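Peer 1: With the sequence up front, the predicted model follows.
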Amino acid sequence: MQAEISTGKFIVIEGLEGAGKSSAMALVKAFITELVGQEPVCTREPGGTPLAEKIRTLVKTADATDPLCDEAECLLMYAARAQLVANVIKPALAGGDWVLGDRHNLSSLAYQGGGRGLMPLVQTISAATLGSFRPDLTLYLDIPPAIGMARAANRGELDRIEQQALSFFERARATYLSLAAADDSIVVIDANQPLPKVHEDILSALNQHLRV
C-alpha cells in the first residue's frame, strides 16, 4: 500500500568503497517507488549537477604535477555539495519529490574530517553551507576497510581517493561508526554479510523508519 505522504524525504546511502552502495541504491529506489508511487530523484556526491560533475572529476583524478591538498579537497567537496543541494535536492523536496542520495555530508565528516584529520574545518564549512539541512534517514553500510578495498580493486582501476592508505579508511570507518552511534537518523547495516541478508536488513530499516 502506498503511503499518503505530502512532502518529500531525503534518504542517503553511505559507506566505504566496496560496501555495496550500488546494489543498495537499486533496492532502496524500488522500495521508495513502491511506497510513494513514483521514483525518487537519485543523486550522487560529489556530482549531480553539470558543475558538480566537473568538480567530481577534479577530486577523483590524481595529478602528479599538482597534487590536490587535503584542504582543497575538502573545499571542493562542499562546493559540489552546495550546488547539488541548492539546484537539485532542495527544489525536489520542495516539490514533494523524494530524493535518494549516493553519499552526502556524512561522507565528508568521515573522509575529510576523520580520514584527513580536518574535522574542525569540515564542521565549519558544513555549518556555513548546509546549516540545519540534513537527510531524513541515512543507511550506513559498514564493512572492514580491507575487505571493502579488496572488493573495490576487483571492480577495476582505483581512483585517487580509493588509492589512499588503508589507515585512511580505518579512520573514516571509525568516524562513521562514532557519528552513527550518536544519531538516531543513521542506521548501521552490516555489509559484511551475504548479500540477501544485507538487503533484508536494509528493507527492515526502511520499513521501520519510513512506513506510516
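Peer 2: Sure, I can see it. Bear in mind the structure is a predicted one, so any value in this text is a computation, not a measurement.
Peer 1: going forward, measure contacts and count neighbours with C-alpha atoms only.
Peer 2: Noted.
Peer 1: Pull up the gap between the residue nearest in space to the middle of the chain and residue 194, please.
Peer 2: The centroid of the chain falls nearest to residue 103 when counting by Cα atoms, centre = their mean (1.4 Å). Separation of residue 103 from residue 194 (Cα to Cα, to the nearest Å): 22 Å.
Peer 1: Ok, residue 92 next?
Peer 2: Residue 92 is 34 Å from residue 194, where distance means Cα to Cα.
Peer 1: centre of the chain versus stretch 192-210, how much separation?
Peer 2: For stretch 192-210, the gap between its own C-alpha mean and the chain's C-alpha mean amounts to 17 Å (Cα atoms, centre = their mean, to the nearest Å).
Peer 1: Second structure follows, compare the two:
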Amino acid sequence: MTCGTFITFEGIDGSGKSTQARLLADHLRNAGRDVVLTREPGGSAGAEEIRSLVLQGDPDRWSAETEILLFTAARRDHLEKTIQPAVEAGQIVICDRFADSTRLYQGITRGDLRGVVDQLHSLMIGREPDLTVIIDMDPTTGLSRAKGREGTEERFEDFGIALQQRMRAGFLALAQEFPDRCVVIDGDRDIDAVAADVAALVEKRLA
C-alpha cells in the first residue's frame, strides 16, 4: 500500500493560507490526485466542537495553558479520525494549520510554553507534516484582511497587531528550525501568483 502525503499551511491571521490550501487542493484534484482538505482546530466532529470553544468569545476567555490542552485534544481527534486514515490510504492530506500554530500562539507569543507544547505533541500526536507551506504576510495587511472578514471566530485577531507581529517572526524562525519541511512563500502578491508558486513547490516534492 502506498503511503500518502501530509501537507500543512501556516501563517498569521489574514495571510491567505486558507485560500492557498483550497487552491492547492483544487489544482491537485484537477491533476487526478486523491486529496483531503481539512483544517485546525477542527477537521473531525469532536475537533469541530472544540473549535467553537477556542475561537469564539473574549480574548482572555482561556489561559494559554488551557488552550494548549484544548488544541491538543482537538488535534488528537483530528489525527485519529481524519489525517491518519487518509494518509494510510495513500491520499494527500492538506491541512489549514497544525501543531506549528500551537507552538507559536500558545507556546511562544503568550508565554514561555514552547516546551510544554512540544512535550504534549510528542506524547499525544507523534508526527510532523511531510511539508509545511508558510505564507508570509505583512502583519498590518494580514490583520486588516482578517478583521474585514467580519466572522464570529475573531478571538485571536482581537489580541491586536502586536501578537501578529510576534507570530510572523515566530513562523520565520520555525522555517529556519525545520528547514527540511518548512518553505516560506511570499503572500504579499497576487493570489494566482502565490498559488502558482505553491503548486510548483508541491509538485516537485511529490515527484
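Peer 2: Thanks, I have it. All of these numbers come straight from a predicted model, not from anything done at the bench.
Peer 1: Superposed, what's their TM-score?
Peer 2: Comparison of the two superposed chains (TM-score structural alignment, normalised by the length of structure 2) gives a TM-score of 0.91, and 204 aligned residues with a Cα RMSD of 1.9 Å.
Peer 1: circling back: I'd guessed the residue nearest to the centre of structure 1 sits against residue 13; true?
Peer 2: Yes: assessed by Cα atoms under 8 Å, residue 103 of structure 1 is found in contact with residue 13 at 5.7 Å.
Peer 1: Who are the contact partners of the residue nearest to the centre of structure 1?
Peer 2: Residue 103 of structure 1 is in contact with 12-15, 44-46, counting by Cα atoms under 8 Å, 6 or more residues apart in numbering.
Peer 1: give me that answer again for 6 Å
Peer 2: By Cα atoms under 6 Å, 6 or more residues apart in numbering, the contact set of residue 103 of structure 1 is 13-14, 45.
Peer 1: Most neighbours among those, which one?
Peer 2: Most neighbours among these, by other Cα atoms under 10 Å: residue 14, with 27 neighbours.
Peer 1: Apart from its chain neighbours, what residue comes closest to residue 166 of structure 2?
Peer 2: residue 109 (6.3 Å; Cα to Cα, 6 or more residues apart in numbering).
Peer 1: do you know how far the aligned partner of that neighbour in structure 1 is from residue 175 of structure 1?
Peer 2: Under the alignment defined by TM-score structural alignment, residue 109 of structure 2 corresponds to residue 115 in structure 1. Separation of residue 115 of structure 1 from residue 175 of structure 1 (Cα to Cα): 8 Å.
Peer 1: sorry, back to before: and the aligned partner of the residue nearest to the centre of structure 1 in structure 2, how far is that from residue 61 of structure 2?
Peer 2: Mapped onto structure 2 by TM-score structural alignment, residue 103 of structure 1 lines up with residue 97. For residue 97 of structure 2, the distance to residue 61 of structure 2 (Cα to Cα) stands at 21 Å.
Peer 1: Please apply the same query to residue 177 of structure 2.
Peer 2: Using Cα to Cα, residue 177 of structure 2 is found at 31 Å from residue 61 of structure 2.
Peer 1: more neighbours, the two?
Peer 2: The residue with more neighbours, out of residue 177 of structure 2 and residue 61, is residue 61; 14 against 11, by other Cα under 10 Å.
Peer 1: so where do the strands sit in structure 1?
Peer 2: Per DSSP state E, structure 1 carries strands over the ranges 10-15, 41-44, 99-102, 137-142, 186-190.
Peer 1: Tell me which of the ones you listed sits most buried.
Peer 2: Across the strands of structure 1, averaging neighbours per residue (mean count of other Cα atoms under 10 Å) puts strand 10-15 on top, at a mean of 25.
Peer 1: Just to confirm, what residue range of structure 2 does that strand align onto?
Peer 2: Taken onto structure 2 by TM-score structural alignment, strand 10-15 of structure 1 occupies residues 6-11 there.
Peer 1: Show me what the matching stretch is in contact with.
Peer 2: Outside stretch 6-11 of structure 2, the residues within contact range by Cα under 6 Å, 6+ apart are 17, 93-97, 129-135.
Peer 1: from those, which single one is nearest residue 200 of structure 2?
Peer 2: Nearest to residue 200 of structure 2, judged by Cα to Cα, of the contacts of stretch 6-11 of structure 2 is residue 133 at 12.0 Å.
Peer 1: dump the residue contacts of the closest one.
Peer 2: Contacts for residue 133 of structure 2 (Cα under 6 Å, 6+ apart) come out as 9, 182-183.
Peer 1: could I get the residues you listed as a markdown table with distance to residue 22 of structure 2?
Peer 2: Shown next, in a markdown table, are the contacts of residue 133 of structure 2 (distance: Cα to Cα, whole Å):
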| residue | distance to residue 22 of structure 2 |
| --- | --- |
| 9 | 10 |
| 182 | 19 |
| 183 | 18 |
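Peer 1: which one among those gets closest to residue 124 of structure 2?
Peer 2: Using Cα to Cα, the contacts of residue 133 of structure 2 come closest to residue 124 of structure 2 at residue 9, 21.0 Å.
Peer 1: Not counting residues beside it along the chain, what's closest to the aligned residue in structure 1 for residue 205 of structure 2?
Peer 2: Using TM-score structural alignment as the criterion, residue 205 of structure 2 maps onto residue 209 of structure 1. Counting by Cα to Cα, 6+ apart, residue 209 of structure 1 lies nearest to residue 137, which is 7.7 Å off, once chain neighbours are set aside.
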